[in-house]
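Participant: Sequence plus predicted model, see below.
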Amino acid sequence: MTRKKYNEDKILEKKRIIMQTAKEIFYNKGYENTTMNEIARNSKMAKGTLYLYFSSKKDLFFSLVYEGLLILEDLIKNKINAVNTGLDKILNMGRAYIQFYREYPDYYSFVIKYESEKAILDPSEIIIINTYEKSEEIYDILKLLILKGIDDGSIRKDIDVNKLSMLLWLQTVGIVQQFNLRKKLYENWDEDFPAEEILDYYVMFIEKSLKNDE
């Protein structure tokens, strides 16, 4: 291994340690209650070292949001590539979002915080721009799948693509978020309808509402 490669690996390793430590603290304490001092202490690094990699707490947090969006995007692509029709791809995109919520609760919480505050963020900051663009790329996948479904006949043709894509996105994000907030309540709600099945039933409902029965 060359010295240059060794140094590059050390830089990546330190950055990964910082991000992993920050991820745990942000998730357990929340963004507002987390400090760079605490992240540095738990990373076993000087506070100044953190600023060699991240310009601010916001920069570090949004690096994690972006990483979460990459994970979500990968889950979506794997799911939609496993089926053929536009309708099935849309349903699997919804399942991928639910999988993201279930398997990556930390990243999910970061993405939700970003989504809820997107409108008030400074759009001129590079990390915000990158995060916004990645979020829009994921949203655009949904639009393309709706168009495919209309074209291949699996989705009803009396559909406005822009309105439906916005509605599906808002529904999916909102239902998963509400489920997350009230999960304990739902667990004792109906013994014949297990809480974990609520989200799966939502996907089935979407299928019935979009399916072309002609």
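Facilitator: Nice, thanks for sending it over.
Participant: make it CA atoms for all contacts and neighbour counts henceforth
Facilitator: Will do.
Participant: any idea how far residue 16 is from residue 150?
Facilitator: As for residue 16, its distance to residue 150 is 43 Å (criterion: Cα to Cα, to the nearest Å).
Participant: scratch that, residue 56
Facilitator: Noted for residue 56: a distance of 45 Å to residue 150, by Cα to Cα.
Participant: Quick check on the two: which one has the bigger neighbour count.
Facilitator: Neighbours were counted for residue 56 and for residue 150 using other Cα atoms under 10 Å; residue 150 has more, 21 against 13.
Participant: dropping in the other structure now:
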Amino acid sequence: MVERDTREQAGREPASEDAGPAARGKPGRRERNKEDKLRRIKEAARELFVSKGFDDTTIRQIATQAEVGLGTVFIYAANKRDLLFLIANEGLDEVAGAAAAAVDSNAALIDNLLAVFRPHYAFFERQPELSRLVLREMTFYDSGAQAGSFRKTREALIELLGEVVRLAAERGEITIDETTAFVGWTIFCIYQVELRRWLSDGTVDVESGLDRLRRALLLLIYGLGAAAPRGG
């Protein structure tokens, strides 16, 4: 009887410490090694882009500082610009989630817009030097392993802005003759220009940046009050 109880208890014991990683739900040594290499590549690229400048940094220098082979870098990024956006894409999903969660269906249009943009400004404030490089390179960024992810994030933001406009129109706060998608795109364009101006200033402060953005958005919302054009 005692022997049977012992066998039953043993059957209920947790997996041994010597069990494989899959049994314990942990990444294996190979996976951990890949994650560590990617982390070192990102850190090396971030440091060199800021200290030496994007144009003067080479993929080989990044590989050397990260202590990985040149071919290993190309597993994660097709070129130097792609590597820059590999770093930039990190954390953007979290920012997008925070922006979407900040929208209040009962809030004024301007308040919702600023609530959406606040986490984005906070994200770019963390490393202004790197953010300036990203904004400079993003204009013609349409190919590479990281391009799809970056475009997806940008399109999601424009779609969210259109949704905020739709909510305001449904409440009767605004009247629009254009599609909400086009208005959302226009708002995004204003944000992009203001973001670049803000990052080019000597002092990068979220509140001052949002205050300037607020002025520009209010101008869009209320217009210039121009009289109707004469004639046809």
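Facilitator: Looks like it came in fine. These figures come from a predicted structure and were not determined experimentally.
Participant: how much space between the residue nearest the centre of the second structure and residue 99 of the second structure?
Facilitator: Centroid check for the second structure by Cα atoms, centre = their mean gives residue 92 as the closest residue, at 2.0 Å. Look at residue 92 of the second structure and residue 99 of the second structure: by Cα to Cα, they are 10 Å apart.
Participant: Also residue 139 of the second structure?
Facilitator: 23 Å.
Participant: Comparing the two, which shows the higher neighbour count?
Facilitator: residue 99 (21 against 8).
Participant: Quick check: buried residues in the strand or helix carrying the more buried one?
Facilitator: Following DSSP states H and E, one finds residue 99 of the second structure within helix 92-101. Neighbour-count burial for helix 92-101 of the second structure flags 92, 95, 96, 98, 99, 100 (criterion: 16 or more other Cα atoms under 10 Å).
Participant: do stretch 125-132 of the first structure as well
Facilitator: Buried residues in stretch 125-132 of the first structure, counted by 16+ other Cα under 10 Å: 127, 128, 131, 132.
Participant: What does residue 98 of the first structure correspond to in the second structure?
Facilitator: For residue 98 of the first structure, the aligned position in the second structure is occupied by residue 121, per TM-score structural alignment.
Participant: Report how many residues lie close to that match.
Facilitator: For residue 121 of the second structure, the neighbour count with other Cα under 10 Å is 21.
Participant: repeat for residue 101 of the first structure
Facilitator: Residues near residue 101 of the first structure, counting by other Cα under 10 Å, number 19.
Participant: Residue 32 of the first structure versus the residue nearest to it when sequence neighbours are not counted, what's the distance?
Facilitator: Leaving aside its sequence neighbours, residue 101 of the first structure sits nearest to residue 108 (Cα to Cα, 6 or more residues apart in numbering; 5.5 Å). Noted for residue 108 of the first structure: a distance of 17 Å to residue 32 of the first structure, by Cα to Cα.
Participant: swap in residue 168 of the first structure?
Facilitator: Residue 168 of the first structure sits 30 Å away from residue 32 of the first structure, going by Cα to Cα.
Participant: Of the two, give the one with the bigger neighbour count.
Facilitator: More crowded of residue 168 of the first structure and residue 32, by other Cα under 10 Å: residue 168, with 15 against 8.
Participant: quick one: what's aligned to residue 34 of the second structure in the first structure?
Facilitator: Following TM-score structural alignment, the counterpart assigned to residue 34 of the second structure within the first structure is residue 11.
Participant: same question, residue 90 of the second structure
Facilitator: Aligned by TM-score structural alignment, residue 90 of the second structure pairs with residue 67 of the first structure.
Participant: tell me which element that match falls in.
Facilitator: Residue 67 of the first structure is located in helix 57-80, with elements delineated by DSSP H and E.
Participant: So what touches that helix?
Facilitator: Counting by Cα atoms under 8 Å, 6 or more residues apart in numbering, the neighbours of helix 57-80 of the first structure from elsewhere in the structure are 19, 22-23, 26, 31, 35-36, 54, 88-90, 92-93, 95-97, 99-100, 107-108, 110-111, 114, 127-128, 130-131, 134-135, 138.
Participant: Show the buried residues in these.
Facilitator: Using 16+ other Cα under 10 Å as the burial test, the contacts of helix 57-80 of the first structure include 19, 22-23, 26, 31, 36, 54, 88-90, 92-93, 95-97, 100, 107-108, 110-111, 114, 127-128, 131, 134-135, 138 as buried.
Participant: Tell me, how many residues neighbour the counterpart of residue 178 of the first structure in the second structure?
Facilitator: Aligning on TM-score structural alignment places residue 178 of the first structure opposite residue 197 in the second structure. Neighbourhood size, residue 197 of the second structure [other Cα under 10 Å]: 12.
Participant: Whatever helix or strand residue 197 of the second structure lives in: which residues count as buried?
Facilitator: Per DSSP H and E: residue 197 of the second structure is located in helix 180-200. Residues of helix 180-200 of the second structure classed as buried by neighbour count (16+ other Cα under 10 Å): 180-181, 183-188, 191, 194-195, 198-199.
Participant: what about the alignment partner in the second structure of residue 76 of the first structure, distance to residue 115 of the second structure?
Facilitator: With the correspondence set by TM-score structural alignment, residue 76 of the first structure lines up against residue 99 in the second structure. In this view, residue 99 of the second structure and residue 115 of the second structure are 7 Å apart by Cα to Cα.
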